[in-house]
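In: Predicted model, plus sequence, below.
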Amino acid sequence: MTDYRVAKGEAQEDQITASIEKFTAQVPSSVYLALALGSMAVSLGFSAAKKPHNALFVGQWAAPFLLIGVYNKLVKIHGSDGTKAN
């Protein structure tokens, strides 16, 4: 069976990605959790106000905020470029 995994040092991130990650690494991970919980709270408010379309729209923001937070945490812990020593 062929191994298709990318080996360490085989691929590098570009400068745009590196600059974005350098900027976002300064944001604490708890901010992304707060944004997710806030979107759920606003969604609940829209539901209570009988605005179901707005409630669904804002409520769906929680998952992307959590995913961005997980990605941010992984970059902080492991880095994004396999060529750099941690």
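Out: Ah, there it is. Residues are numbered from 1 along each chain as shown.
In: only C-alpha atoms for contact and neighbour calcs from this point on.
Out: Fine.
In: where along the chain do the strands fall?
Out: Under the criterion DSSP state E, the chain contains no strands.
In: here's the one I want to compare it with:
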Amino acid sequence: MSLDVNPASAESKREYELPPVLRAEHADSSFTRLLEQQAAKIPSHMFLFASLCSMGVSLSLELMGRTQPARFIGSWVSPLLVMGVYNKLVKLLGPR
């Protein structure tokens, strides 16, 4: 017989219903919907292409010895990829 180390383990097996979100400040504005509609028009692969281009430009600037511009352009990779993921989520799930 094995003893459970967590005394609340039986309580954690219950199913909980999530409360509905009814607060007005959590609703999206018309400006947010407009941005999501416009962002959905951009192909998702464009963000991936732009991030790969910024990696290549950053690498070439680094090899030319221009470290500050290389690091500046290299810092664009993460935001571009995040924008691509957001764009893809907006397309798949739609505005919620």
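Out: The structure has been received and is ready for your questions. As the structure is a prediction and not an experimental result, all values here were calculated from the model.
In: which one in structure 1 is aligned with residue 89 of structure 2?
Out: Using TM-score structural alignment, the partner of residue 89 of structure 2 in structure 1 is residue 74.
In: Please give the number of neighbouring residues around the aligned partner of residue 65 of structure 2 in structure 1.
Out: Per TM-score structural alignment, the equivalent position to residue 65 of structure 2 in structure 1 is residue 50. Residue 50 of structure 1 has 11 neighbouring residues, counting by other Cα atoms under 10 Å.
In: Now the longest helix belonging to structure 2: buried residues?
Out: Assignment by DSSP state H gives helix 44-63 as the longest helix of structure 2. Within helix 44-63 of structure 2, the residues that count as buried by 16 or more other Cα atoms under 10 Å are 44, 47-48, 50-52, 54-55, 57-59, 61-62.
In: Closest one of those residues to residue 27 of structure 2?
Out: Nearest to residue 27 of structure 2 out of those is residue 44 (Cα to Cα; 25.7 Å).
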